[in-house]
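> got a structure for you, letters missing:
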């Protein structure tokens, strides 16, 4: 009996996209369960029993031993996949210094950029009178400036050298979200070059929000 992987996902969710890309990159078969955020399905009692935060994604792995693990934060889930599914490519480098650099970049995305694109955060901004698109665009650009400064020194083909890492898996969905609110990625030339190269990767195409079974027909490629 092999491990069974289930991913609770939504096509527009950048955190869900991280896991979709990683699963495809490692050629790990998974069963998607689609949670429609616009219909508030993430807040249902059934979903909160899986993910108490009432968000997506949630990664559930039924191990061959019969035990099950549920991980409800994408960065933790990505590291779990790298540790428990050792098939290449690895998304964290072998040396401690490079791992710390990759995690730093991933957390710039996860802590500084992604939260301001989160639907439940944006819903709370609008009643305060702020233009939520302008508000999120400014903060995304702040995060991308920090990302650009670091990768200007670390980049090869991708963010840290020439292999796709955890940082890149977080970057590309963030770039999709940035473009939606009008960020000009060419203002960040090193980062933009990395994004363009990532767009050509099969795992990224398979994980793209436009190609998901729950993507509305009018938004599909």
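Received, thanks. In this text the structure is predicted, and so the values were computed from the model without any measurement.
> For the rest of this, base every contact and every neighbour count on C-alpha atoms.
Noted.
> the helices in the chain, which residues?
14-25, 45-50, 74-84, 96-107, 119-125, 132-154, 166-180, 189-199, 202-207 (DSSP state H).
> ends of stretch 96-116, how far apart?
End-to-end distance for stretch 96-116: 30 Å, by Cα to Cα, to the nearest Å.
> Run through who's touching that stretch.
Residues outside stretch 96-116 that contact it (Cα atoms under 8 Å, 6 or more residues apart in numbering): 14, 75, 92-93, 121-122, 136, 139-140, 143-144, 146-147, 150, 160, 165-168, 170-171, 174.
> now with 7 Å?
92-93, 136, 139-140, 143, 147, 160, 165-167, 170-171, 174 (Cα atoms under 7 Å, 6 or more residues apart in numbering).
> How about it, which residues are buried there?
Of all the residues in stretch 96-116, those buried under the rule 16 or more other Cα atoms under 10 Å are 99, 101-103, 105-110, 112-116.
> Next: stretch 50-64.
For stretch 50-64, by 16+ other Cα under 10 Å, it's 50-51, 54-61.
> just curious, which of the residues you listed is nearest to residue 132?
For the buried residues of stretch 50-64, the minimum distance to residue 132 (Cα to Cα) is 20.1 Å, reached by residue 55.
> hold the first one in mind and look at this next one:
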């Protein structure tokens, strides 16, 4: 049996890790998964920090045949774009290069999730809010709703069957785990009709939190 080319350091409740698992599944790429338990602080271990100085997940390692892994990819969007660049024709998750405006639409939505939504729900940020005496749940859900409303407004102009047109893109890959997190934080998703209408089941396959170890 062939050894998977990819190794992913992940945690099932990490939305950033969820993006990568979904993309690998959609592209039918096999990976070995190394589970890093964030609630047990395994991301702060010496071994993990040597791999990823940021102390976060996911980390993508690509084991090319006959070569040593020389660079761990420690940011989820960089990892997604890397997969797209090395296997662009295996379920493309970006529009053709001949459609630069559609590229920009996808990347706009990706960045809304990666910059305007996810960082505020990061475990270390939420813990800091709690330590300062704030209401972490209210903080988290408020920023999630604000970001998802921005996604909703943009997607209302770009969506077909999915967030941008009629094919799954990196925007959908990033959106789905954001919705998992929003559901856990009691965000009023019924206020986001475009977002919810375009969360089709085939994006979720293989990527749900339940598909990974606790």
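Structure received. The structure presented is a predicted model; accordingly, all values stated were derived computationally and were not measured.
> on that earlier part again, now, which of the contacts of stretch 96-116 of structure 1 sits nearest residue 23 of structure 1?
Nearest member of the contacts of stretch 96-116 of structure 1 to residue 23 of structure 1, counting by Cα to Cα, is residue 166, at 12.1 Å.
> Mind telling me what the closest one corresponds to in structure 2?
Mapped onto structure 2 by TM-score structural alignment, residue 166 of structure 1 lines up with residue 170.
> The nearest residue to that match once chain neighbours are set aside: how many residues sit nearby?
Excluding the flanking residues, the one nearest residue 170 of structure 2 by Cα to Cα, 6 or more residues apart in numbering is residue 93, at 5.3 Å. Residues contacting residue 93 of structure 2 under the criterion other Cα atoms under 10 Å number 23.
> right, and residue 93 of structure 2 touches residue 173 too?
No. Counting by Cα atoms under 7 Å, residue 93 of structure 2 does not reach residue 173; the two are 8.5 Å apart.
> sorry, back to before: residue contacts, the residue nearest to residue 170 of structure 2?
The contact partners of residue 93 of structure 2, by Cα under 7 Å, 6+ apart, come to 84, 168-170.
> would a markdown table of those residues with neighbour count be doable?
Output for the contacts of residue 93 of structure 2, formatted as a markdown table (neighbours: other Cα atoms under 10 Å):
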| residue | neighbour count |
| --- | --- |
| 84 | 20 |
| 168 | 23 |
| 169 | 23 |
| 170 | 26 |
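> Pull the most distant pair out of these.
84 and 168 (12.8 Å).
> Relative to residue 80 of structure 2, how far out is the alignment partner in structure 2 of residue 92 of structure 1?
Using TM-score structural alignment, the partner of residue 92 of structure 1 in structure 2 is residue 94. With distances taken as Cα to Cα, residue 94 of structure 2 is found 10 Å from residue 80 of structure 2.
> which residues touch residue 25 of structure 2?
residue 206.
> Leaving out the residues flanking it, which one is nearest to the match of residue 92 of structure 1?
residue 169 (5.5 Å).
> Hmm, that neighbour is touching residue 91, no?
No. Using Cα under 7 Å, residue 169 of structure 2 is not in contact with residue 91; the gap is 9.2 Å.
> would you turn the contacts of stretch 96-116 of structure 1 into CSV with distance to residue 7 of structure 1?
Below are the contacts of stretch 96-116 of structure 1 laid out as CSV (distance: Cα to Cα, whole Å):
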residue, distance to residue 7 of structure 1
92, 21
93, 25
136, 27
139, 29
140, 27
143, 28
147, 28
160, 27
165, 20
166, 18
167, 20
170, 17
171, 20
174, 19
